[in-house]
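# Using only what follows, build the 3D model:
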Amino acid sequence: MALAWRIRPIEARDDANVAAIIRTVMPEFGATGEGFAINDPEVDWMQRAYSVPRSAYFVVELEDKIVGGGGVAPLEGGDADTCELRKMYFLKQVRGQGIGSEMLRRCLDAARSFGFRYCYLETLSGMNDAIRLYERHGFKRIGAPRGQTGHGGCNTFYLREL
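Below you'll find the model as predicted:
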């Protein structure tokens, strides 16, 4: 039986659930401590953080429960034509269902609508399923980080033309 999930823009009432997902998923991959998104102050107020111009964050609902999310925003300290794919995480029980592909398409469509020409992302070498997803969707690995994301713990970098 296919899962009945939907993607929608984040609302303030989703903030605590999204923060809990991020704080659940990141430790699965050893992404704890300084230099990881888990410590970004915005994790606790995602709706407000992504309500600024040229930014969007979406959540995935499954049976009225938030099970994941992902967004785009201008790349801090980067070129004005480059956005960053940010905080795209899904609970383990919904991975491998096509949700990541659909979320990625939704984020890239939003980025295009904001006038970005490139999308950048940072991840960890151990997040193999995510890396395969990014590569299937046209992201190319680059050798060094861009911008000033504050995520010094990440060690794998990708860029995609929009």
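# Every contact and neighbour count from this point should use C-alpha atoms.
Fine.
# now the residue nearest the centre of the chain, nearest residue through space, not along the chain?
Centroid-nearest residue in the chain, with CA atoms, centre = their mean: residue 88, separated by 2.6 Å. The spatial neighbour of residue 88 that comes closest, neighbours along the chain excluded (CA to CA, 6 or more residues apart in numbering), is residue 70 at 3.8 Å.
# which stretch of helix or strand covers that neighbour?
strand 65-74 (DSSP states H and E).
# Residues touching the next helix or strand after that strand, excluding its own?
Per DSSP H and E, the first helix or strand lying C-terminal to strand 65-74 is strand 82-90. Where contact means CA atoms under 8 Å, 6 or more residues apart in numbering, the residues beyond strand 82-90 that reach it are 21-22, 25, 37, 67-75, 100, 107, 111, 116-121.
# go on, stretch 136-148?
The contact list for stretch 136-148 (CA under 8 Å, 6+ apart) reads 75-79, 101, 120, 122, 156-161.
# and which of those residues is nearest residue 3?
residue 101 (14.6 Å; CA to CA).
# so that closest one sits right up against residue 133, yeah?
Yes: between residue 101 and residue 133 there is a contact under CA atoms under 8 Å: 6.9 Å.
# Could you also give me the structure for this next sequence, so I can compare it with the first?
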Amino acid sequence: MDKSFIIRTATNRDRDKITDLVKRTLPEFDYVYAPDTYESDLANIEANYTQKGGAFEVIETFDSDIIGTVALQPADADNNTCWLKRMYIDSNYRGLKLGDLLLKNVLQKAVKLHFKVVCLHTARSMSAAINLFKKYGFVIKEEGDDITMSKKLL
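This is a model prediction of the structure:
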């Protein structure tokens, strides 16, 4: 990994920087930041992700600017399946393969957390993300306005 970037576990102290990244990124894909509904999980990252047996990772510059995020949230009581969520890359840093770094890292984390299947929802308009997910073995399960994909882990 490029030494100017660090991937680490997020804490609630990162909430403001993460929220700023999400607020900047969503409008690029015609979505509106909704802190009371869709993005309410960001109010307490630790309680909604790490304390539930999942993960929330950030990628930051050497100067501690958070430029990307990705998360795993358990989907079932047995923790066999998780949802890949909150994958964002700051537009100024796209094209540097940071999505690859984040996805590879979070899939390794999913294996360590003993998940057997990773699922995700993404918008049809996010073709670059869909292609990245396919590259890492995700297959489309449902199509509509949004796409559901999944990947079995070893």
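# related to what we said a few turns ago, in the contacts of stretch 136-148 of the first structure, find the pair that's most separated.
Maximum pairwise distance among these (CA to CA): 27.4 Å, between 77 and 101.
# show me where the first structure has helices.
15-28, 46-49, 99-113, 128-136 (DSSP state H).
# can you tell which of those helices is closest to residue 60 of the first structure?
Counting by CA to CA, residue 60 of the first structure lies closest to helix 99-113 out of the helices of the first structure; the figure is 7.9 Å.
# other SSEs contacting the closest one?
strand 56-62, strand 65-74, strand 82-90 (3 or more CA pairs under 8 Å, 6 or more residues apart in numbering; DSSP states H and E).
# buried sites along the second one?
By neighbour count, with 16 or more other CA atoms under 10 Å as the criterion, the buried positions of strand 65-74 of the first structure are 66-74.
# average offset between it and the second structure?
Once fitted to the second structure, strand 65-74 of the first structure is off its aligned match by 0.8 Å on average (mean CA distance after the TM-score superposition for the first structure).
# angle of that strand against strand 56-62?
160 degrees (axes from the mean of the first three to the mean of the last three CA atoms, to 10 degrees).
# outside of strand 65-74 of the first structure, which residues touch it?
Residues from elsewhere that reach strand 65-74 of the first structure (CA under 8 Å, 6+ apart): 14, 17-18, 21, 50, 54-61, 80, 82-91, 94, 103-104, 107-108, 110-111.
# Mind giving me the ChimeraX select for these, buried ones only?
Applying 16+ other CA under 10 Å to the contacts of strand 65-74 of the first structure leaves a buried subset, and the ChimeraX line that selects it is:
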select :14,17,18,21,50,54,55,56,57,58,59,60,61,82,83,84,85,86,87,88,89,90,94,103,104,107,108,110,111
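# Check which residues of stretch 33-42 of the first structure are buried.
Neighbour-count burial for stretch 33-42 of the first structure, counted by 16+ other CA under 10 Å, picks out 36-39.
# do stretch 25-32 of the second structure as well
Buried residues in stretch 25-32 of the second structure, counting neighbours by 16+ other CA under 10 Å, are found at residue 25.
# returning to what we had before: so which of residue 77 and residue 101 of the first structure has more stuff around it?
Applying other CA atoms under 10 Å to residue 77 of the first structure and residue 101 shows that residue 101 carries more neighbours, namely 16 against 10.
# Counterpart of the more buried one over in the second structure?
Applying TM-score structural alignment, one finds that residue 101 of the first structure aligns to residue 100 in the second structure.
# Contacts only, for its match.
residue 132.
# Quick check: the gap between it and residue 107 of the second structure.
11 Å (CA to CA, to the nearest Å).
# again with residue 77 of the second structure
Noted for residue 77 of the second structure: a distance of 20 Å to residue 107 of the second structure, by CA to CA.
# Please say which position in the second structure residue 6 of the first structure maps to.
So residue 6 of the first structure corresponds to residue 6, using TM-score structural alignment.
# Quick check: that match touching residue 59?
Yes: if you go by CA under 8 Å, residue 6 of the second structure and residue 59 touch, sitting 5.4 Å apart.
# how close does the closest residue to residue 111 of the second structure other than its chain neighbours sit to residue 112 of the second structure?
Closest residue in space to residue 111 of the second structure, ignoring its immediate chain neighbours: residue 153 at 6.8 Å, by CA to CA, 6+ apart. When distance is defined by CA to CA, residue 153 of the second structure is 11 Å away from residue 112 of the second structure.
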